[in-house]
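Asks: sequence and computational prediction follow.
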Amino acid sequence: MDRMKGNLMLLLTALIWGSAFVAQSVGMDYVGPFTFNAARNLLATGVLVPVVLAFGGRHRGSLWQKLKPDRVTVKGGLCCGLIMGIASNLQQVGLSMTTAGKAGFITALYIILVPILGRFLGRTVRKILLLCVPLALVGFYLLCVKGGFTVSFGDFLVFCCAVFFALHILFVDHFLRKGASGVRVAWIQFAMTCLVSALGALVWERVPAGGLSSALWGARWPLLYTSVLSSGVAYTLQIIGQKYTEPTTATLIMSLESVFAVLSGWLFLGEVMTSREIAGCVLVFAAVLLAQR
């Protein structure tokens, strides 16, 4: 029952992340990637306060005493937030230099990187997953890559992003095993990601011509969607769901994000799926189902 609950949480995570792709793209029309990520995670930190109060365990006293995390949770949140901040910003910057399809395929490489990095950490990998991972990889290639495949600097940045996303999954699993509070780890990691993004904005971005407040107001709907659902809800579901699911299986389930992005475009934007894309979706779904054996 716990395993099924965890899998459903991770499946919902992938659905939210996939449907949020449009909102993230629209947000880039108003502000730079670092500014967007900083604002998004600042809002997510505030959104998660009532979640921590509701699901973070029973703590009496002042508001801070109810929110106050233990030492392991603080360490986990800071580490996961630093990794997530680097990963999300590498992805956003890389997207400005490469195509969305190639970026989606390269990011999906984290489904291979998680078991590889896990082996270096002494984790065992179930034999069925040795079939699921390459099957999903072929599916992502059919789904995301159009035309020739050459490597640009943007592609390199997105590959680095995939490495950090794989590390994020393993670090979340590590700190949950040590007894960290899932919702508090999520809360702290959003604050840390906001800090990393804000530093990036100060170094590499300029204030928009019409002013920062005006630009952020223009991006208010994408920011609200990504902060409440994609960050506040989905990343929390990921952390809680991983309590009941091994890292490689969790990775395969969450990698359905790209499939849900394509399906969302087909359902809501009228985008037509080719037979190649349909075949890719089928292969990825098959890999995820096989991983549940």
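Replies: Good, I have the coordinates. It should be emphasised that the depicted structure is a prediction, and the values quoted were computed from it without experimental measurement. Numbering: from 1, shown residues only.

Asks: can we go C-alpha only for contacts and neighbour counts from here?
Replies: OK.

Asks: what's next to stretch 161-169, contact-wise?
Replies: Residues from elsewhere that reach stretch 161-169 (Cα atoms under 8 Å, 6 or more residues apart in numbering): 80, 83-84, 86-88, 90-91, 106-111, 113-114, 117, 247, 251.

Asks: swap in stretch 132-140?
Replies: So stretch 132-140 is contacted by 105, 108-109, 111-112, 252, 279-288, 290-291 (Cα under 8 Å, 6+ apart).

Asks: out of the residues you listed, which are inside helices?
Replies: Under the assignment DSSP state H, the contacts of stretch 132-140 contribute 105, 111-112, 252, 279-288, 290-291 to helices.

Asks: out of these, who's nearest Ser62?
Replies: Leu252 (40.7 Å; Cα to Cα).

Asks: burial count for the closest one?
Replies: Per other Cα atoms under 10 Å, the neighbour tally for Leu252 reads 28.

Asks: likewise for Leu63?
Replies: Neighbour tally, Leu63, other Cα under 10 Å: 11.

Asks: distance of it relative to Leu195?
Replies: Leu63 sits 23 Å away from Leu195, going by Cα to Cα, to the nearest Å.

Asks: likewise for Thr150?
Replies: 34 Å.

Asks: which one of these two is surrounded by more residues?
Replies: Neighbours per residue, other Cα under 10 Å: of Thr150 and Leu195, the larger number sits with Leu195, 20 against 7.

Asks: got another, please set it beside the one above:
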Amino acid sequence: MSKQQQMKSSLLLLITACIWGSAFVAQREGMNYVGPFTFNAVRFALGALSLVPLIMWLDRRSRKSTQEIKASVKSSAGSGFMAGLILFCGASLQQIGLIYTTAGKAAFVTGLYIVIVPFLGLFLKQRINANSAIGAIIAVYGLYLLCVKNDLTLGTGDLYELAGAFFWSAHILLIDKLSRQTDVIKLSFFQVVTCSVLSFIVAFATETIDFTGLSQALIPLLYGGICSVGIAYTLQVVGQKGAHPTQAAIIMSMETVFAVVGGYFVLGELLDTRGVIGCLFMLVGMIIPQLPPIRRNIIVQE
């Protein structure tokens, strides 16, 4: 692969990280006008709609028969429903947490999935190496500096984001398995639809869906739906075709940095010195597991 192609892939992944990081700002801004479940319901519905043209174009390009397309849709629907259930839990906890914490802190705490995933993988008989263990220790210390108060308690929003990080980790492991068995884009579409439908159900039961509020939150909704769910996902797929997985993971982890920058310039959110140091520790902890192994696997689940 040429250096030009690698540069193009890296740029696409960096744009993806920028969109996802900025989406935290849009998600928090949207909370000023609508409830968290209403916001997610509409956001994921818009994201699903934005994927429809892509799916149709890819099916035409593949020149599959009608029967093959139907079979692909059927297999993707079941997998998408399972993934959508976990996505709904993670997205809901994240959105609720954003009511109580800043966009930057939410992004960093959510980003802990990078060090949680290897440990959850132990239950699937996967290995964990020294990089992951060291990264986890550093990231947890960073989390302590960023979120834990003087009375040794976590803020309400941080607790929601931390709980959500475990669901995002489970989601990553499930997608890793399901994506090998079905069409990735269709899988994404059905999980997004599932998340949107479940969010609508909870929103109708617990929130007041106000069209005035929706109109006021239109820009955050459009950005969070079309850009974050639709465009960024597509860029990720295209970008990862020309990038090494380690390189891709490191670049996309930059979404946390973009969230902090966006939170500062758009929402005026500030971190104190302790918080900045905590973010740096967490960023290092997230990157270390993606680097070449320090030594061979140190923990193996038989």
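Replies: The structure has been received and is ready for your questions. Here the structure is a predicted model, which is why all the values come from computation and not from measurement.

Asks: just the buried ones among the contacts of stretch 132-140 of structure 1, please.
Replies: The neighbour count (16 or more other Cα atoms under 10 Å) marks 105, 108-109, 111-112, 252, 279-281, 283-285, 287-288, 291 as buried among the contacts of stretch 132-140 of structure 1.

Asks: and which of those residues is nearest Leu176 of structure 1?
Replies: Out of those, the member with the shortest distance to Leu176 of structure 1 (by Cα to Cα) is Leu252, at 19.1 Å.

Asks: the closest one and Ala286 touch, don't they?
Replies: No. Under the criterion of Cα atoms under 8 Å, Leu252 of structure 1 makes no contact with Ala286, lying 10.5 Å away.

Asks: and the counterpart of Thr153 of structure 2 in structure 1, helix, strand or coil?
Replies: In structure 1, the residue paired with Thr153 of structure 2 is Thr150, using TM-score structural alignment. For Thr150 of structure 1, the secondary structure call by DSSP: H, G, I helix; E, B strand; the rest coil comes out as coil.

Asks: OK, contacts around Thr150 of structure 1?
Replies: Taking Cα under 8 Å, 6+ apart, one finds nothing in contact with Thr150 of structure 1.

Asks: the same query, at a cut-off of 10 Å, please.
Replies: Counting by Cα atoms under 10 Å, 6 or more residues apart in numbering, Thr150 of structure 1 touches Lys102.

Asks: one more: the one 10 residues further on?
Replies: Applying Cα under 10 Å, 6+ apart, we find Cys160 of structure 1 in contact with Ile86, Ala87, Leu90, Gln91, Gly94, Ile106, Thr107, Tyr110, Gly154, Ala166.

Asks: swap the cut-off to 7 Å and go again
Replies: By Cα atoms under 7 Å, 6 or more residues apart in numbering, Cys160 of structure 1 lies in contact with nothing.

Asks: what lines up with it in structure 2?
Replies: By TM-score structural alignment, Cys160 of structure 1 lines up with Ala163.

Asks: for the helix or strand where its match lies, give me the average deviation versus structure 1.
Replies: For Ala163 of structure 2, the enclosing helix or strand under DSSP states H and E is helix 156-178. Once fitted to structure 1, helix 156-178 of structure 2 is off its aligned match by 2.1 Å on average (mean Cα distance after the TM-score superposition for structure 1).

Asks: pull out the buried positions in that helix.
Replies: 157-173, 175, 178.

Asks: how close does the very next helix or strand once past it sit to structure 1?
Replies: Counting by DSSP H and E, the next helix or strand C-terminal to helix 156-178 of structure 2 is helix 184-206. When structure 1 is superposed, helix 184-206 of structure 2 averages 1.0 Å from its matched positions, counting by mean Cα distance after the TM-score superposition for structure 1.

Asks: tell me what helix 184-206 of structure 2 is packed against?
Replies: Packed against helix 184-206 of structure 2 by the contact rule (3 or more Cα pairs under 7 Å, 6 or more residues apart in numbering; DSSP states H and E) you find helix 36-62, helix 66-97.

Asks: closest to Ser9 of structure 2 out of those?
Replies: The nearest among those, by Cα to Cα, is helix 36-62 at 19.3 Å.

Asks: angle of that closest one against helix 66-97?
Replies: With axes from the mean of the first three to the mean of the last three Cα atoms, to 10 degrees applied, the angle from helix 36-62 of structure 2 to helix 66-97 works out at 150 degrees.

Asks: to which residue of structure 2 is Arg58 of structure 1 aligned?
Replies: In structure 2, Arg58 of structure 1 lands on Ser62 (TM-score structural alignment).

Asks: one more: Leu224 of structure 1?
Replies: Using TM-score structural alignment, Leu224 of structure 1 sits opposite Leu222 in structure 2.

Asks: how near is Leu187 of structure 2 to Arg180 of structure 2?
Replies: Taking Cα to Cα, one finds Leu187 of structure 2 at 11 Å from Arg180 of structure 2.

Asks: understood, closing this out.
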